[in-house]
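Enquirer: the following comprises the amino acid sequence and a computationally predicted model.
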Amino acid sequence: MSSQNLKAAAVFSNHMVLQRDKSICIWGTYKSEPTNNVITIELASNKTKTTIHEGTWSAELPPMQAGGPYVMTITDGIETITYTDIMIGEVWLAGGQSNMELKLQDSKNGKEVVASVDPTLSSKIRFYNVPQQSYFSEDFYTVEEATSWELCTPETCGTWSAVAYYFEKNLATTLDVTVGIIGCNWGGTSASVWTSKEYLEKDEDSRTYLDEYEKEYSQFNSYDEYCSAVEEYDAWYAIWQKKVEELYATDPDILWSKVQEIAGMNRWPGPIGPKAFFRPGGLYETMLSRVSPYTLRGFIYYQGEQDDCKPTIYGKMLRLLISQWRNDWKDDTLPFLLVQLPMFINQEEEDKKNWPQIREHQMITHQTIKNTGIAVISDLGEYNNIHPLEKEEVGRRLALQAFYHVYGMEVPAYGPIYKNRIIRENSIELRFEHANDGFLVKGDSIIGFEIAGENKEYVSATATIEGNRIFVSSDEVTEPRYVRYNWTNYGPVTLYGKNGIPMSTFRTNRDA
């Protein structure tokens, strides 16, 4: 419940999950001049006090072990806020774009999973969705205050992130604690959207997102002109999208070029300006910052598709984002678990080999930044579908990363990851981490290796497995120097670890 003057941040509600074994941050606002400047917060047997400063307040409760349900009260001595059914457990934030956003009910077997959700999970896994608001509209705070934590029931969990659902289900089952997810994601968003303008200004490459925004927005003579353009676009899009849906309903295999020929050219995502969800720094302000610094165990993050237009700088963007989020949560050690992009290409689309560059940057980020993990899912992509429906395995592989890196469990969390190479007389020997047990080949043969000499002109290569090493060669390259594997937007995935997790995309030299 809320009150007239005293308010806690919208992310606090009945059924919430608070992070175990860490100091618990609570914060909020005070509308008018307080009669009593002291706020008292009680949770179970813990009590703390804080003062109101310029209309805001914050406090920390001492760490607690997993348990509950508990009741929390927040009072100024006149007004009291009470929250019930609070559990102490594990809390993660699920960030990213559409593949993190994709709803459980829309995923593979999702409707059946939702309808038959295990009743024992009802209070064991919980979810809070940050409302998708792209700017501070007149009803921004009303919409935000209407949100709350949800229990897992057939009536609620269908709209949860599918990846996050399977991730927290694995955690809750294995750790035997209540797990809560804060969903903070929006389809079609660049990493720049989830990073503050101040951080984007730090580097000339990341600053290009701001420069391009200013250039596009400056084409409007006024804010009112921009708003009129948004209204026109919204009306057009509603009609256009209906036509598109009708075309696909009639012919699911219709070519995208034919769809646009009939329905009209795609104008998504619309005019760029202060209301646009895709403007740099926008959702950082209107979504991420609204739940910061809610005490967490860590982040899971599935994003990168929208940045394939600038693949060479994605590593910088990802490092900036991780630094920003950890700084906002005042913890440089917060775990950050990435989902590496899968195989994907649209029908009629040229393979620009920009997605393997994104995958490479994701892997390098994992290998060079402390307390990060990576779920390799190259085998879970779909041709002509940027939103692959298999999300259960994505969540499971993320959970394996959490068990391995965060909870100290000895689990097979990785497939083979390239380590180094030795140049032989007419072949290249490759060595790998997480391949002590050797490799698993799916299909009739190993596909995806290419080899090149000093000219860096790659040709298809033969790969031979010898224990935990792979030898790559080609009759066309007598003096080999470089190897790459699955350096393509979309292609077959044939090499795995014995645990069924695929080998990640790699190249032996980043300049070749």
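Expert: Looks like it came in fine.
Enquirer: from now on I want contacts and neighbour counts done on CA atoms only, so please keep to that.
Expert: Noted.
Enquirer: touching, N99 and H387? I think so.
Expert: Yes - distance between N99 and H387: 5.9 Å, which falls inside the contact criterion (Cα atoms under 8 Å).
Enquirer: contact partners for A375?
Expert: A375 sits next to L337, L338, V339, Q340, V394, R397, L398, Q401, Y414 when contact means Cα atoms under 8 Å, 6 or more residues apart in numbering.
Enquirer: at 7 Å what do you get?
Expert: L338, V339, Q340, R397, L398, Q401 (Cα atoms under 7 Å, 6 or more residues apart in numbering).
Enquirer: with Y404 instead?
Expert: Applying Cα under 7 Å, 6+ apart, we find Y404 in contact with E410, V411, A413.
Enquirer: out of the residues you listed, which is most surrounded?
Expert: Within the contacts of Y404, A413 tops the neighbour count with 23 neighbours, counted by other Cα atoms under 10 Å.
Enquirer: against that first model, consider the following:
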Amino acid sequence: MNKMGQIFADYFSDNMVLPANKEIRFGGTVKPYTKVLLSLEKVTIETSADSRGEWSIEFPAHAASKKAISIIGKSGGFSQIINNVHFGRVFLFAGQSNIEFKLEDEQHFENEKKIYQNDSVYFFNVPQIEFFDKRRNKKRPTDLKKGQWLLATRDNIGGMSAIAFYASKVLARDYEGPIGIVDCYKGGTSASCWLPLNLLKESKVLNDHFIKPFEDAILNKTKADFDQEDLNYEKKVKNHQNSLLEYQKKYPEKTLNEVKDVVGHTPWPPPMRPESYLRPGGLFETMILQIKYGTFNNVVWYQGENDTENADYYEELLSNLINTWRELFRDKSLPFLLIQLPGYEDGIDNTWAKIRQVQLRATMKIPYVKLCSISDLGESHNIHPTDKKTPGIRIGNILQENQYAETPGITKMCYEANRLTIIVSHALTLSFKNNTQFVVKTKGNKVESLFSANNFAGNKIEIDLPQGAASVEYGFINFPNLGIFNEFGLPLSPFRIVIEKEKARLSK
């Protein structure tokens, strides 16, 4: 008689959702070279583990069904059963703090908790392992629980990503089958944390900018040195918090934005140490590889805030991340939905605008990459807006393609006889709100602002430019005042276009 034991990777647990109508990959770790038999309904497939004990099996596509099934794995006299498995649609939500932002901290949570009813949304929070000590076989933090798939209920939705929660409500409303949400995020992180270390080292630019500074920061330091640096940082944070509280007590009528204008923001980042989760390649190793056998319908990537200082390198980071994850998940056409950063005043030198430009360019250069701009949202001095309902619903509508598969963006541009013509995708008509302007810079760096109100015809924008125009910008600042929307009220993505040799192109 078979004994029960672990055969599947932790990602595979009771109550999970798998994508319907796609080949499904299963995997895990057993004794090296032992056989593994996997049974799903009437189909059984056999394979053997490799020298490290790792195994994987791909199963044929399975139709969507509300009927739950069980999956049975057997190996070396042991068996493991995954019960209550559903086939529907599965979405990976990944990135940093704004997608990590929990529903329990979101401004509409109490009302959502009262009214929430659900029998079709399930979620899996990937454990936030920061470091794995292979020599001692220990994980940090040491108190992390194993991840498990859960049916979303009033009692546990507070632990979901707020944005993923609101998106899942839209998806569940408009799709008859089960919805699976996989949350994989960690606040304060660069995209370099989510890439393999060897890939970063292979690029001279990324190696010089991310790997070498990390190595220099930890070089020739003892544990005592690292601990002292941490104490000094904690003292700075505590002093900042005290200053914040004192100022708020003295001026209770002031908003948080106004307070931060005076006392500044929480010190960040903390000092680097070898086991820091902020190290290059760290979270790819400790978090993404936990779900390497996953199969997904879409990836929602909301990140970039911590790379605003790395804006010149973000295009290479982002394209590598998309390609690497597609390779890991064995899906070359895996769709990515990039969440274009919201407005935020405090970045320097339009760095937030530069990240948005990279995100826009990625949708034009990389197949199966789409954009959801939330650049019309955000708070001027609060990097973590507490309204996640508005962006979450927008993301859900785009994933479900209720209106369009993405927000409006440039699909074509032409420059001729001092006239710039822009064709906008995902819009039949464009409307003008607010006092939005196109900012035109000439070769002598003279700035002229042209109002956009009379430049529309359907989804076309035409701008007559002065002689010697070098660039045209729309919303290309950290906290833009966007005023161009499609018929569903979705914002046109901010952009910067350069004019060179009588031709127009998106700037880097």
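Expert: Done, it's in. Remember, it's a predicted structure, so these values are computed and weren't measured experimentally.
Enquirer: TM-score of the superposed pair?
Expert: Comparing the two superposed chains by TM-score structural alignment, normalised by the length of the second structure, the resulting TM-score equals 0.87, with 486 aligned residues with a Cα RMSD of 2.9 Å.
Enquirer: thinking again about what came up before, show me which of the contacts of Y404 of the first structure is closest to Q306 of the first structure.
Expert: Nearest to Q306 of the first structure out of the contacts of Y404 of the first structure is A413 (Cα to Cα; 27.0 Å).
Enquirer: who's the closest spatial neighbour of that closest one, skipping the chain neighbours?
Expert: The shortest distance from A413 of the first structure to any residue that is not its chain neighbour, by Cα to Cα, 6 or more residues apart in numbering, is 5.0 Å, and that residue is L400.
Enquirer: got it, and E23 of the second structure?
Expert: Taking Cα to Cα, 6+ apart as the measure, E23 of the second structure lies nearest to A61, with 4.4 Å between them; neighbours along the chain are not counted.
Enquirer: gap between the aligned partner of that neighbour in the first structure and H15 of the first structure?
Expert: Using TM-score structural alignment, the equivalent of A61 of the second structure in the first structure is P63. Between P63 of the first structure and H15 of the first structure the distance, using Cα to Cα, to the nearest Å, works out to 19 Å.
Enquirer: more neighbours: which of the two?
Expert: It is H15, of P63 of the first structure and H15, that has more neighbours when counted by other Cα under 10 Å, with 23 against 15.
Enquirer: please identify the helix or strand for that one.
Expert: Assigned by DSSP states H and E, H15 of the first structure belongs to no helix or strand.
Enquirer: could you verify my assumption that it touches C152?
Expert: No - the criterion here is Cα atoms under 7 Å, and H15 of the first structure misses it with C152 at 10.7 Å.
Enquirer: the more surrounded of N99 and H387 of the first structure?
Expert: Between N99 of the first structure and H387, N99 has the larger neighbour count (other Cα under 10 Å), namely 27 against 16.
Enquirer: average gap between the helix or strand the more buried one falls within and the second structure?
Expert: Mapping N99 of the first structure onto the secondary structure by DSSP H and E places it in helix 98-101. Overlaying the second structure shows helix 98-101 of the first structure at a mean distance of 0.8 Å from the equivalent residues (mean Cα distance after the TM-score superposition for the first structure).
Enquirer: what about that helix, distance to the chain center?
Expert: Centroid displacement of helix 98-101 of the first structure relative to its chain, using Cα atoms, centre = their mean, to the nearest Å, is 7 Å.
Enquirer: other residues contacting that helix?
Expert: By Cα under 7 Å, 6+ apart, the surrounding residues in contact with helix 98-101 of the first structure are S161, V163, N185, W186, G187, G188, Y302, H387.
Enquirer: corresponding residue for S380 of the second structure in the first structure?
Expert: In the first structure, the position corresponding to S380 of the second structure is occupied by Y383, as judged by TM-score structural alignment.
Enquirer: what's the burial count for its match?
Expert: Other residues within reach of Y383 of the first structure by the criterion other Cα under 10 Å amount to 15.
Enquirer: what's near enough to touch it?
Expert: Contacts of Y383 of the first structure by Cα under 7 Å, 6+ apart are F344, I345, N346.
Enquirer: which contacts among those does the second structure share?
Expert: Contacts from the contacts of Y383 of the first structure that recur in the second structure, judged by both residues aligned by TM-score structural alignment, their matches' Cα atoms under 7 Å, are F344, I345.
Enquirer: which one of the contacts of Y383 of the first structure has the most neighbours?
Expert: With neighbours defined as other Cα under 10 Å, the most crowded of the contacts of Y383 of the first structure is F344; it has 24 neighbours.
Enquirer: so which residues of the stretch 51-200 of the first structure form strands?
Expert: In the stretch 51-200 of the first structure, strands defined by DSSP state E, counting those that start in this stretch lie at 56-61, 67-75, 80-96, 125-129, 150-151, 179-185, listed in chain order.
Enquirer: mean shift of the last one relative to the second structure?
Expert: This means strand 179-185 of the first structure. Between strand 179-185 of the first structure and the corresponding residues of the second structure, superposition yields a mean separation of 0.9 Å, by mean Cα distance after the TM-score superposition for the first structure.
Enquirer: what's the average distance of the helix or strand where W325 of the first structure lies to the second structure?
Expert: Here W325 of the first structure, judged by DSSP H and E, is contained in helix 314-328. Using mean Cα distance after the TM-score superposition for the first structure, helix 314-328 of the first structure ends up 0.8 Å from its aligned counterpart in the second structure, as a mean over the superposed pairs.
Enquirer: flag every buried residue along that helix.
Expert: The neighbour-count criterion (16 or more other Cα atoms under 10 Å) identifies Y314, G315, M317, L318, R319, L320, L321, I322, S323, Q324, W325, R326 as the buried residues of helix 314-328 of the first structure.
Enquirer: check the offset of the next helix or strand after that helix from the chain's centre.
Expert: Sequence-wise, the next helix or strand downstream of helix 314-328 of the first structure (DSSP H and E) is strand 336-339. Going by Cα atoms, centre = their mean, the spacing between the C-alpha centre of strand 336-339 of the first structure and its chain's C-alpha centre is 7 Å.
Enquirer: residues in the second structure aligned with the very next helix or strand once past strand 336-339 of the first structure?
Expert: Once the chain leaves strand 336-339 of the first structure, the next helix or strand it forms, by DSSP H and E, is helix 355-368. When helix 355-368 of the first structure is aligned against the second structure using TM-score structural alignment, it corresponds to residues 352-365.
Enquirer: in that stretch, which residues are buried?
Expert: Buried residues in stretch 352-365 of the second structure, defined by neighbour count with 16+ other Cα under 10 Å: 352-364.
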